[in-house]
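J.: I need the structure of the sequence given here:
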Amino acid sequence: MSGTPAPGPASTVLAAGCVLWRRAPDGDGVEVCLVHRPRYDDWSFPKGKLKRDEEPLAAAVREVLEETGHHCAPGAPLPTARYLVDGRPKEVAYWAAEAAGGAFEANDEVDRLLWLAPEAARVRLTQPRDRDQLTALLATLPLT
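T.: Alright, predicted model coming up:
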């Protein structure tokens, strides 16, 4: 059926998340939070779909708390990720966010969490496209 248009426009899936960071415990630089989602067996930043009428920044902060157990102080907006999931366009708005206390507990969506130096996080990220947000985060932080 090549060349046959889809029945109506594919609605874009809207999501939001944060590149969560903290000052490294040894005081040397920063660490970035990555979450492991067993459903996809991937390492990524905390993110999720917007609820009806939810603002993207509010969704990003909610998703960080739900997936990591950490509160956060959102900062600079980061590049929006745009890609296809099962043929549907998806847009994920991201913000830099400093961790502001909390504790991780494994849940249905996220079974592991890592705090990594930026270079280690860059290697661990499953999707190469996520490196754009990491690069943008580092450019916004005077500490690195």
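J.: From now on I want contacts and neighbour counts done on CA atoms only, so please keep to that.
T.: Noted.
J.: Quick one: the strands in this protein, in order.
T.: Assignment of strands within the chain using DSSP state E yields the ranges 13-23, 30-37, 42-44, 47-49, 70-85, 88-102, 112-116.
J.: Between strand 88-102 and the longest one, find me the angle.
T.: Angle of strand 70-85 versus strand 88-102, following axes from the mean of the first three to the mean of the last three Cα atoms, to 10 degrees, is 170 degrees.
J.: one more, for comparison:
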Amino acid sequence: MKQSAGLLMYRRAADGTPEVLLGHPGGPLWRSRDDGAWTVPKGGYEAPEEALAAAVREFTEETGHVPSPPYLPLGEVRQKSGKRVQAWACEGDLDPGALASIAFEMEWPPRSGRMQSFPELDRIGWFTLAQAREKLLPAQTALLDRLAVALSTADGQR
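T.: As a prediction, the model looks like this:
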């Protein structure tokens, strides 16, 4: 079973409303998809690499930005494909225009024999939790709920 790890970066808008940073997958298979296609920046890992270390590495590779601790555990979700995704939240503020994603190669068009390079994420953006619920892959929306609970608990302790 494939396992993946990722970071859900969040910030607070001027009115205190939380916003999250999501990434849109690059490549021709995702080009025309929007709602239900965005993702938490994440990627696969294998032992002995630890999940949190993989999440930080993948976030950095896919956005070009090095996140800062603390990292708040959001648990695991299982995607439709069966892939397990462990996620953490971290606070930060990243300019979507500064995206610098690594690339992957795939044969495109199919059976053409031509390899083409595409960015892992072709764009990133900030969304309110309600907007993010529409944009995210359905299996990852539970991470938004867990973040909202964690932030409201933290707000109550201030």
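J.: related to what we said a few turns ago, can you add distance to residue 142 of structure 1 and mean neighbour count and give the strands of structure 1 back as JSON lines?
T.: Shown next, in JSON lines, are these (distance: least, Cα to Cα, whole Å; neighbours: other Cα atoms under 10 Å):
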{"stretch": "strand 13-23", "distance to residue 142 of structure 1": "11", "mean neighbour count": "23"}
{"stretch": "strand 30-37", "distance to residue 142 of structure 1": "10", "mean neighbour count": "22"}
{"stretch": "strand 42-44", "distance to residue 142 of structure 1": "23", "mean neighbour count": "19"}
{"stretch": "strand 47-49", "distance to residue 142 of structure 1": "24", "mean neighbour count": "21"}
{"stretch": "strand 70-85", "distance to residue 142 of structure 1": "13", "mean neighbour count": "16"}
{"stretch": "strand 88-102", "distance to residue 142 of structure 1": "13", "mean neighbour count": "19"}
{"stretch": "strand 112-116", "distance to residue 142 of structure 1": "18", "mean neighbour count": "18"}
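J.: and of those, who's closest to residue 135 of structure 1?
T.: Of all the strands of structure 1, the one in closest proximity to residue 135 of structure 1, counting by Cα to Cα, is strand 70-85 (9.3 Å).
J.: of all the strands of structure 1, which lies closest to residue 143 of structure 1?
T.: Evaluated over the strands of structure 1, closeness to residue 143 of structure 1 peaks at strand 30-37, with 7.2 Å, by Cα to Cα.
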